[in-house]
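Visitor: below are the sequence and a predicted model; questions follow.
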Amino acid sequence: MATNPQRPRAAYVCNACGAAQPKWSGQCADCGAWNTLEEVARPPAGQSRAGGRGGGFAAAGPTESVIHTLADLRPEERVRTSTGIGELDRVLGGGLVIGSVVLLGGDPGIGKSTLLLQACESLGAEHPVLYVSGEESPQQIGLRARRLGVVGAGIRLLAETCVERVLALAERDPPRVMVVDSIQTLYTDLLQSAPGSVSQVRETAAQLVRFAKRADTAVFLVGHVTKEGALAGPRVLEHMVDTVLYFEGESGGTFRLVRAIKNRFGAVNELGVFAMGDRGLREVKNPSAIFLARHDQPVPGSLVMVTREGTRPLLIEVQALVDESPLANPRRVALGLDQNRLSMLLAVLHRHGGVAMFNQDVFVNVVGGVRIGETAADLPVLLAVLSSYRDRPLPLDLVAFGEVGLSGEVRPVPNGPDRLREAVKHGIRRAIVPAGNVPKEGVEGLDILAVKTLAAAIDGV
């Protein structure tokens, strides 16, 4: 029987040696590695990878490839479109870039679909929007839109999981913005594996990226996350898109944080803060106000620090609890911080501060569910731990930041003056900061203690 040359073909490639096999097996016949064969798509005979079933794109001819000189290029300014949600525009770098691909990941039920549906309401007023759902029916989306108060007159809905059919319908009337919820539910006819597998996610995402660049359509891809909090699917998925956004926070909590992990058109590590309510997500325009301590009286183990998330400083409360441990190996628990760094800081406190905690349980928490990745949290963490250990409260109007080195020195951190000016806006009157972060002209209304060592900071409190 003659074979159909247009029939999609699949191959299995070993990710250890790169050898291709016609069918899957547990062991690679070339290098002998086990469980390394992954299904990949191959175009039908006589077609290039960019043509045929790959989303309706014509095969690129040799005349379309041109070598340019970098000095002769005149880059065009990419036009940004506001999503109608200020905090989402912030993490996107100032607005949505038409033709870009944005990957939005987060835990189930944290608000990914809600945020995008609210953004589509504003975008649909000026641009054609296509919402592709592989998990919900149009009726279910309509019920959620009614609950959120989204009219959605300019939003078109499509319940489909085959990426070839999605792109074929989108080609007839190309939308300006397209939402795919979620990438793990789509599949391509080029592969035989189940939707959500590594090969399916990689191939469907590649077709959507090619469509976005060709049709000048902004595409939002909703991604599931694993139990470790990373995006499910191949790591190459994050390299294919232009922007990667992560939802942070507890699903049952009030506040949601959207962080930019990668952004080709804006600042990385930018943070957007939202509050979840009955009518969906509401942006928080002054996040420092919700993260600050609101104690009537000073309490031991509490201190305000100034962290910088993207382009703006934030005031966040750090809490510490030190208690005598009944265990042979005392516990070191850090929520919102790196636990290994906490252990290192406690060793520095013992060696250069003269305070030993080898028989104490130490618990550190960052209020509001924020995750702090910068080293500016070193000094406030140690001061909060010392305050709890001594049962001596710190003043409510005190703020601190600075990196602590292994030799006990306190090093400056970026944008120190901006952090101090932000602290003054929220009623802070005292600050313990590295000597290298103190402005020459000072900060009006702020009493600054400049320190060079951890011992000097301890003496200052």
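Guide: Here it is on my side, so go on. Numbers count the residues shown, from 1 in each chain.

Visitor: please make it C-alpha for all contacts and neighbour counts, starting now.
Guide: OK.

Visitor: tell me if I'm right that Asp418 and Pro313 touch.
Guide: Yes. If you go by CA atoms under 8 Å, Asp418 and Pro313 touch, sitting 7.1 Å apart.

Visitor: neighbour count winner among those two?
Guide: Ranked by neighbour count (other CA atoms under 10 Å), Asp418 and Pro313 place Pro313 first, with 20 against 15.

Visitor: doesn't the more buried one belong to a helix?
Guide: No. Read with DSSP: H, G, I helix; E, B strand; the rest coil, Pro313 is strand and lies in no helix.

Visitor: show me the contacts for it.
Guide: Shown in contact with Pro313 (CA atoms under 8 Å, 6 or more residues apart in numbering): 306-307, 418-419, 422.

Visitor: tell me how far it lies from Pro300.
Guide: Noted for Pro313: a distance of 25 Å to Pro300, by CA to CA, to the nearest Å.

Visitor: got another, please set it beside the one above:
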Amino acid sequence: MVPKASITFVCTECGGETLRWAGQCPHCQAWNTLQEFQARKPEPGRRARSEPRQSGVGGSSRPVPLTEITSDSAPRRQLAWGELNRVLGGGIVPGSLVLVGGEPGIGKSTLLMQAARQVAGGGGQVLYVSGEESNQQVHMRAARLGALAEDILLLAETDLDAICEAITAVRPGLAVIDSIQTVTDPGLSGTAGSVTQVRESAARLMRLAKEEAIPIFLVGHVTKEGAIAGPRVLEHIVDTVLFMEGDRRQELRLVRAMKNRFGSAEEIGVFAMGEHGLEEVPDPSAALLSNATTSSPGTAIVVVIEGTRPLLIEVQSLVNKKEGGYPPRRVANGFDLNRLHMLLAVLDRRGGVPMGEA
């Protein structure tokens, strides 16, 4: 018998549920954030007929004394990148579910492909599931990054049932799903990326990771506001949330831990994007001060704390004299207004071009 579905409305901001649609979420008071969600009711007796879980990270279904549980049986997997190990809290934890977010083109797929190469180089097997690119496209990127290895298995699939079956059959040391917004459960309504699909797909992958002790990395898209696309409950389901940021016109990339159940949530990893992919920056202070001009007026070197380590950064300031009572009103079309203000100030101060009234 097909399980029945109950319709609720889920807030994309806080994950709160309500039985009726409203313009404002009754939990967080956000406007226009409620979306329809169909939750399937389990079949009667399904729990009794289901097979007992294997003793993985979650262990068996019976209660176990806390003193009898040891973490030595599931050690962390160390990667070749110390910067990524730092952000993850010391390495990849078996059975963990990690969400990696960032703007399009920032390097999320590159980061995970190179991490897969390091796991394969250490004797582990990796299952890379691509829901956005074909096998040929992923092969081209892997060849450019030098990540062609027999222990990296590629699966171009968006069906959640097929993905879970592949993970269970292969039992890799690491599974990568690129991306969670393209995965669909055929038993649920809604298109890929909807609240229903993203929420239930992430919850099912979390159960699979815990039961089979397989770490799973998810790639997440971001909205125009810079938040990870999908319901906010997605960030609550996963164990770790890593956010990749940086200017695509520059080479430096920062991987910041926004949430981490296995380590500090204030650590950052510094990487540099080059022709052959990402490279870790073991000395971020030297990289940040490589082009510093401490002899110029208006510059200073300060020390900031990021996570557990101090970093040296350069702070620049520029002050211009303003003629008249009020600054001129400027409008930019197709160009960042703050960047325009900065360029005009540099031209006025350093170039000798009077732009105070422009």
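Guide: Everything's here; your move. The structure presented is a predicted model; accordingly, all values stated were derived computationally and were not measured.

Visitor: okay, and which of the contacts of Pro313 of structure 1 map to strands?
Guide: Counting by DSSP state E, the contacts of Pro313 of structure 1 place 306-307 in strands.

Visitor: of the contacts of Pro313 of structure 1, which are still contacts in structure 2?
Guide: Of the contacts of Pro313 of structure 1, the ones still in contact in structure 2 (both residues aligned by TM-score structural alignment, their matches' CA atoms under 8 Å) are 306-307.

Visitor: for the contacts of Pro313 of structure 1, which one is nearest Asp173 of structure 1?
Guide: Thr307 (45.6 Å; CA to CA).

Visitor: and that closest one, what pairs with it in structure 2?
Guide: In structure 2, the residue matched to Thr307 of structure 1 (TM-score structural alignment) is Val304.

Visitor: repeat for Asp323 of structure 1
Guide: With TM-score structural alignment as the criterion, Asp323 of structure 1 matches Asn320.

Visitor: is that match located within a helix, as I assumed?
Guide: No. Counting by three-state DSSP, one finds Asn320 of structure 2 to be coil, located in no helix.

Visitor: so it is in contact with Leu347, correct?
Guide: No. Between Asn320 of structure 2 and Leu347 there is no contact, the gap being 10.5 Å when judged by CA under 8 Å.

Visitor: just give me the match in structure 2 for Trp111 of structure 1.
Guide: For residue 111 of structure 1 the amino acid is Gly, not Trp. Match for Gly111 of structure 1 (TM-score structural alignment): Gly107.

Visitor: list the residues that contact that match.
Guide: Met244.

Visitor: related to what we said a few turns ago, count of neighbours near the match of Asp323 of structure 1?
Guide: By other CA under 10 Å, neighbour count at Asn320 of structure 2 equals 11.

Visitor: counterpart of Ala153 of structure 1 in structure 2?
Guide: Looks like Ala153 of structure 1 aligns to Glu150 there (TM-score structural alignment).

Visitor: that's a helix at that match, yeah?
Guide: No. If the criterion is three-state DSSP, then Glu150 of structure 2 is coil and not within a helix.

Visitor: for Pro297 of structure 2, see how far away it is.
Guide: Taking CA to CA, one finds Glu150 of structure 2 at 56 Å from Pro297 of structure 2.

Visitor: repeat that for Thr196 of structure 2.
Guide: With CA to CA as the criterion, Thr196 of structure 2 and Pro297 of structure 2 are 55 Å apart.

Visitor: of the two, who's got more company?
Guide: Of the pair Thr196 of structure 2 and Pro297, Thr196 is the one with more neighbours under other CA under 10 Å, namely 24 against 10.

Visitor: any idea which helix or strand carries the closest residue to the more buried one other than its chain neighbours?
Guide: Leaving aside its sequence neighbours, Thr196 of structure 2 sits nearest to Phe37 (CA to CA, 6 or more residues apart in numbering; 5.2 Å). Secondary structure from DSSP states H and E places Phe37 of structure 2 in strand 34-40.

Visitor: list the helices and strands that strand packs on?
Guide: Under the contact criterion of 3 or more CA pairs under 8 Å, 6 or more residues apart in numbering; DSSP states H and E, strand 34-40 of structure 2 touches strand 5-11, helix 195-212.

Visitor: repeat that with 10 Å
Guide: strand 5-11, strand 17-18, helix 195-212 (3 or more CA pairs under 10 Å, 6 or more residues apart in numbering; DSSP states H and E).

Visitor: could you dump those to JSON lines with distance to Met140 of structure 2?
Guide: JSON lines is the format used below for those (distance: least, CA to CA, whole Å):
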{"stretch": "strand 5-11", "distance to Met140 of structure 2": "39"}
{"stretch": "strand 17-18", "distance to Met140 of structure 2": "43"}
{"stretch": "helix 195-212", "distance to Met140 of structure 2": "28"}
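
Visitor: of these, flag the one that's most buried.
Guide: helix 195-212 (a mean of 21; mean count of other CA atoms under 10 Å).

Visitor: which part of structure 1 matches it?
Guide: Using TM-score structural alignment, helix 195-212 of structure 2 pairs with 198-215 in structure 1.

Visitor: that stretch: average distance to aligned residues in structure 2?
Guide: Aligned to structure 2 and superposed, stretch 198-215 of structure 1 gives a mean residue distance of 0.6 Å (mean CA distance after the TM-score superposition for structure 1).

Visitor: what about the residue nearest the centre of structure 1, is that helix, strand or coil?
Guide: Centroid check for structure 1 by CA atoms, centre = their mean gives Tyr246 as the closest residue, at 2.9 Å. Under the three-state scheme (three-state DSSP), Tyr246 of structure 1 adopts strand.

Visitor: what lines up with it in structure 2?
Guide: Match for Tyr246 of structure 1 (TM-score structural alignment): Phe243.

Visitor: OK, contacts around its match?
Guide: 99-103, 108, 220, 222, 227-228, 254-259, 268 (CA atoms under 10 Å, 6 or more residues apart in numbering).

Visitor: switch the cut-off to 7 Å
Guide: 100-102, 255-258 (CA atoms under 7 Å, 6 or more residues apart in numbering).

Visitor: could I get the full set of helices for structure 2?
Guide: 46-49, 82-88, 108-121, 135-145, 160-170, 195-212, 233-237, 284-288, 337-349 (DSSP state H).

Visitor: Gly324 of structure 2: which of these is closest?
Guide: helix 337-349 (15.6 Å).

Visitor: so which bits of the closest one are buried?
Guide: 344-346, 348-349 (16 or more other CA atoms under 10 Å).
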